[in-house]
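J.: Provide a 3D model corresponding to the input given below.
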Amino acid sequence: MSTQTVLPIDHAGLVELSKARREPEWMTALRAEGLQLAGSLELPKLEKTRIDRWNLQSFGQYKTAEALSSLEQLPEAAKLLVTGEGEGHPSNLLVQRNSGVVYHSISEELSKQGVIFTSLEDALIHHEDLVRQHFLNVVSKDENRLTALHSAIWSGGVFLYVPKNVEVAVPVQALFLSDDADASFSPHVLIVAEQHSKVTYVDNYLSEGGAGELIQNGVVEVVVKAGAKVTFASVHNLGSSVTDLTYRRALVENDGGIEWIIGEMNYGNAMSETTSILKGNGSTSDAKVICIGTNDQKLNVTTRAVHFGKSSDSQMITRAVMRDEATAIINGITKIEKGATKANGEQTEKVLMLSPKSRGDANPILLIDEDDVTAGHAASVGQVNPEQVYYLMSRGISREEAQRLIIYGFLAPVVSEIPLEAIQSQLGLLVERKLGQ
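T.: Model (predicted):
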């Protein structure tokens, strides 16, 4: 494949755009280097998935985003996702529309505590040293063609910084909305939680319109310092014309913890990798992921934990429901490095198929280089249990309602863990919509 068909922007245009956005010279140079790497690096090699057959050319072009004067200007579906507790909107909210951030608010209380919650583009200008210290240190630009391209064309994004010993009581929220297929949509989320801090971050990805194909090429980096705790919840609900490519990764130091709660509710092809690097002793990771495939979707979902620290612990639960002709490759990978004594890694992957033409593969993988550890895995692929359906029907429940209850029970270990009631309810509605219940 020639570089002309891969790269969405030329070198001169990229440099000019970076300067027009008042980015520091090191970021301009990093973008240029990423673009050069994208022309030579290979695509990621995914388990049983030919990603090279997907649409990987429609990245769109950067378009300046017009700020919202009110959240009422958002589409109805988007407004439902930015509703705060009680009346009004949450006080800590960021909205990206297509290429850029169009709305941003942070409470006075958090600002006084030293919390930074703003667009990554704004942080580059006002908090340059912090961004430079952490940007693309957890996910490297030279991993593959997708990460290189992201480093070159990312825009908008989130920068969340929580100082030492600060606990953020209320979840901070972000909404990423694509409603212009000609506009690039590659946000970068960077979260830094200093020692003994605590924060919950929730975001939603939504597309409207559906005219024209587009690629969402996103990266999430979470830095969890010693003793810090971060909960990261994300629901992706992008339309069938959007190909969703997302890398999420956390680096966790001594006694730190990361909790992932992920809903992959897209309608187009999607690849996601959610990884915890347990660098520190006593570090922990808890990952819960659900995905639902419909029509002829192709999904490749990987959850990974890499143990370096002694007495580190990782837990993974993945639930996938496939209907129609959808296919899913569900990978759970636990890697325990030499020296990570007393580490523990547990994982469970389950796939429920609702039609004879759907397919799901559950691949539990344990890679153990240390003897003094504990690890385990469980995996299952199957259809709705007819005995369970019969039992419920014998209690006067219709077949359709019985299947619905079984599916919801199957997904409950993840859905019930969403930290915001409004987002939990929204995810329930998305499940119903996708499954046609």
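J.: only C-alpha atoms for contact and neighbour calcs from this point on.
T.: Will do.
J.: from the centre of this structure, point out the most distant residue.
T.: Ser394 (41.0 Å; C-alpha atoms, centre = their mean).
J.: what about the strands in the stretch 151-300 of the chain?
T.: Here the stretch 151-300 of the chain has its strands, by DSSP state E, counting those that start in this stretch, at 158-162, 172-178, 188-193, 198-207, 214-224, 229-237, 242-252, 257-264, 270-278, 284-293, 298-307.
J.: now the element after the last one, going C-ward?
T.: Meaning strand 298-307. strand 313-322 (DSSP states H and E).
J.: for that following strand, name the packing helices and strands.
T.: strand 284-293, strand 298-307, strand 327-336, strand 344-353, strand 359-368, helix 399-415 (3 or more C-alpha pairs under 8 Å, 6 or more residues apart in numbering; DSSP states H and E).
J.: roughly how far is that strand from the heart of the chain?
T.: Mean-position distance between strand 313-322 and its chain equals 14 Å (C-alpha atoms, centre = their mean, to the nearest Å).
J.: once you drop chain neighbours, what's closest to Phe410?
T.: Spatially, and ignoring its direct neighbours in sequence, Phe410 is nearest to Arg319 (7.3 Å; C-alpha to C-alpha, 6 or more residues apart in numbering).
J.: look up how far Cys291 lies from that neighbour.
T.: To Cys291, Arg319 is 7 Å away according to C-alpha to C-alpha, to the nearest Å.
J.: mind checking which of the strands of the stretch 151-300 of the chain is nearest Lys79?
T.: Each of those has some distance to Lys79 by C-alpha to C-alpha; the shortest is strand 172-178, at 9.7 Å.
J.: I'd like to check the angle between the closest one and strand 229-237, please.
T.: 20 degrees (axes from the mean of the first three to the mean of the last three C-alpha atoms, to 10 degrees).
J.: got the angle between strand 172-178 and strand 188-193?
T.: Strand 172-178 and strand 188-193 are oriented at 170 degrees to each other (the same axes, to 10 degrees).
J.: also this sequence, please, to line up against the first:
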Amino acid sequence: MTTQILLPVESDQLKKASLSNGEPAWLTESRVNALGLAAELDLPKLEKMKIERWNIQDFGALRQNRQEISQQLPESVASLVELGDQSNLIVQRNGDVVFSRISPELAAKGVIFTDLETAVRDHADLVKSYLHTAVKSDENRLTALHAALWNGGVFLYVPKNVVIETPLQSIFLLDDTTTVFSPHVLIVAESNSRVTYVDNYISGEFSDKIVHNGAAEVFVKSGAKVQFATIHELNENTTDLIYRRSVVENDGSIEWIIGEMNNGDSMSETLSVLKGNGSLSDAKVIAVGSGSQKLNLTTKAVHFGKSSDSQMITRAVMREKSTAIINGITKIEKGATKANGEQTEKVLMLSPKARGDANPILLIDEDDVTAGHAASVGQVNPEQIYYLMSRGISREVAERLVIYGFLAPVVSDIPLEQLQHQLQELIERKLGQ
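T.: As a prediction, the model looks like this:
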């Protein structure tokens, strides 16, 4: 039986806020319907964790009347932007756009890169056909609440045969807990296009609690290639909940590069639906836990297409009393012949009080496939430390080298140099080094 819950907003309030923000009628209806679902659906069931014990009540208030774009970068995000290149960048602060720019060259090719709230008005038919179709509002209470309350976010559309060489970047800044913080990222890459998208979630310091309930949907058409890199760096008072989904058609590919570097409790699910023949998914995830953090991170690939291929690597380093549940799920459906799915989950614990659990899961409904998994949970290998120390390296430096080597498969693949440096600094900070 579904437990009765107190929704963060009434239906009439939601409708009024949507109208005051100038949203089209179809979106207002979508929000109100999703809020109704939230009252009926259960919370998601997390592996070996009870999400109902987390802070999942403090969503903030609805924003009404969007603010004008100032085109001034906040100081707190300036270091995340490549110097001298702000041509393909969107910065949002508490859901409001403070900077938005796309190069004339890309705009002339038909590329759309704008905030999602503008896109639902200026490109309504395009957005409406994809929004909430990969992360569906009727999955659970969190996805329903996201569909009802989302604000901010990005819409990226790449036309057929357009190849974009430089990454497009967005930054989501949270420093006000009174407003809902729930960006939605929507990417559509048409046939034979190519694009790299990078985003960053950061927060200031505040004492109040807030929930980030976000979603990202990526649609990869035939022959298209999408690289999606993201770093989450939200503070200890923020509960981070996000669903990332991609739908990949014939010979398309999605590459996920994810840094889960929050200081608060975090739940994420990164799923690739390999719909087409020859489709490909490559997912790399790292996480560093500290304090009493709880992390529940799932990477998943579902194979429908013949000769589809999925690769997953997840690495977590846990300090102090933190806990991590790392799930890797490969599902190969009947008919997905010649499919290949490989996954590796590893958890490195730096404290006797830290806890880690790696759960590799293979669900195979077809005979003519290849699949494999590897998982390990343990402490720093003393033999590796001994070997390095025998070469004149101190124990502290030796341990640091082993940890960085453990995380290197993801850090080295970050497509923006500034973001790569930031991730390195975050790792050092979280490891107390």
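J.: mind telling me what the residue farthest from the centre of structure 1 corresponds to in structure 2?
T.: Matched to structure 2 by TM-score structural alignment, Ser394 of structure 1 sits across from Ser390.
J.: and what of Pro419 of structure 1?
T.: So Pro419 of structure 1 corresponds to Pro415, using TM-score structural alignment.
J.: need the contact list for its match.
T.: Pro167, Thr196, Val198, Ala229 (C-alpha atoms under 8 Å, 6 or more residues apart in numbering).
J.: how many neighbours does the third one have?
T.: In other words, Val198 of structure 2. 21 (other C-alpha atoms under 10 Å).
J.: cool, the second one as well?
T.: Under the neighbour criterion other C-alpha under 10 Å, Thr196 of structure 2 is assigned a count of 20.
J.: would CSV of the strands of the stretch 151-300 of structure 1 with distance to Lys79 of structure 1 be doable?
T.: Shown next, in CSV, are those (distance: least, C-alpha to C-alpha, whole Å):
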stretch, distance to Lys79 of structure 1
strand 158-162, 19
strand 172-178, 10
strand 188-193, 21
strand 198-207, 11
strand 214-224, 21
strand 229-237, 14
strand 242-252, 21
strand 257-264, 19
strand 270-278, 25
strand 284-293, 23
strand 298-307, 28
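J.: nearest to Lys141 of structure 1, of those?
T.: So among these, strand 214-224 is nearest, using C-alpha to C-alpha, at 10.3 Å.
J.: corresponding residues in structure 2 for the closest one?
T.: Going by TM-score structural alignment: strand 214-224 of structure 1 matches residues 210-220.
J.: mind listing what's buried in the matching stretch?
T.: Neighbour counts over stretch 210-220 of structure 2 (16 or more other C-alpha atoms under 10 Å) mark Ile210, Val211, His212, Asn213, Gly214, Ala215, Ala216, Glu217, Val218, Phe219, Val220 as buried.
J.: Val158 of structure 1 -> structure 2?
T.: In structure 2, Val158 of structure 1 lands on Val154 (TM-score structural alignment).
J.: quick one, what contacts that match?
T.: Val154 of structure 2 neighbours (C-alpha under 8 Å, 6+ apart): Ile90, Phe113, Thr114, Asp115, Leu116, Ser170, Pro183, His184, Val185, Leu186.
J.: follow-up on the earlier one: now render the helices and strands packed on strand 313-322 of structure 1 as JSON lines, adding distance to Ile106 of structure 1.
T.: Converted to JSON lines, those look like this (distance: least, C-alpha to C-alpha, whole Å):
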{"stretch": "strand 284-293", "distance to Ile106 of structure 1": "28"}
{"stretch": "strand 298-307", "distance to Ile106 of structure 1": "32"}
{"stretch": "strand 327-336", "distance to Ile106 of structure 1": "36"}
{"stretch": "strand 344-353", "distance to Ile106 of structure 1": "37"}
{"stretch": "strand 359-368", "distance to Ile106 of structure 1": "41"}
{"stretch": "helix 399-415", "distance to Ile106 of structure 1": "27"}
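J.: any idea which of these gets closest to Pro75 of structure 1?
T.: Pro75 of structure 1 sits nearest to strand 284-293 of all these, at 24.0 Å, using C-alpha to C-alpha.
J.: how close does that closest one sit to structure 2?
T.: Superposing on structure 2 places strand 284-293 of structure 1 at an average distance of 0.3 Å from its equivalents, by mean C-alpha distance after the TM-score superposition for structure 1.
J.: what residues of that strand count as buried?
T.: Neighbour-count burial for strand 284-293 of structure 1 [16+ other C-alpha under 10 Å]: Thr284, Ser285, Asp286, Ala287, Lys288, Val289, Ile290, Cys291, Ile292, Gly293.
J.: the fifth one matches what in structure 2?
T.: Pointing back at Lys288 of structure 1 there. In structure 2, Lys288 of structure 1 lands on Lys284 (TM-score structural alignment).
J.: that match contacts Thr270, doesn't it?
T.: No: judged on C-alpha atoms under 8 Å, Lys284 of structure 2 makes no contact with Thr270 at a distance of 10.2 Å.
J.: ok, back up a step: ok now the match of strand 214-224 of structure 1, how far from the chain's centre?
T.: That offset, for stretch 210-220 of structure 2, works out to 6 Å (C-alpha atoms, centre = their mean).
J.: likewise for stretch 404-423 of structure 2?
T.: Using C-alpha atoms, centre = their mean, the offset of stretch 404-423 of structure 2 from its chain centre is 16 Å.
J.: re the thing from before, which single one of the contacts of Pro415 of structure 2 is nearest to Phe99 of structure 2?
T.: Nearest to Phe99 of structure 2 among the contacts of Pro415 of structure 2, with distances taken as C-alpha to C-alpha, is Val198, at 15.7 Å.
J.: fine by me, thanks again.
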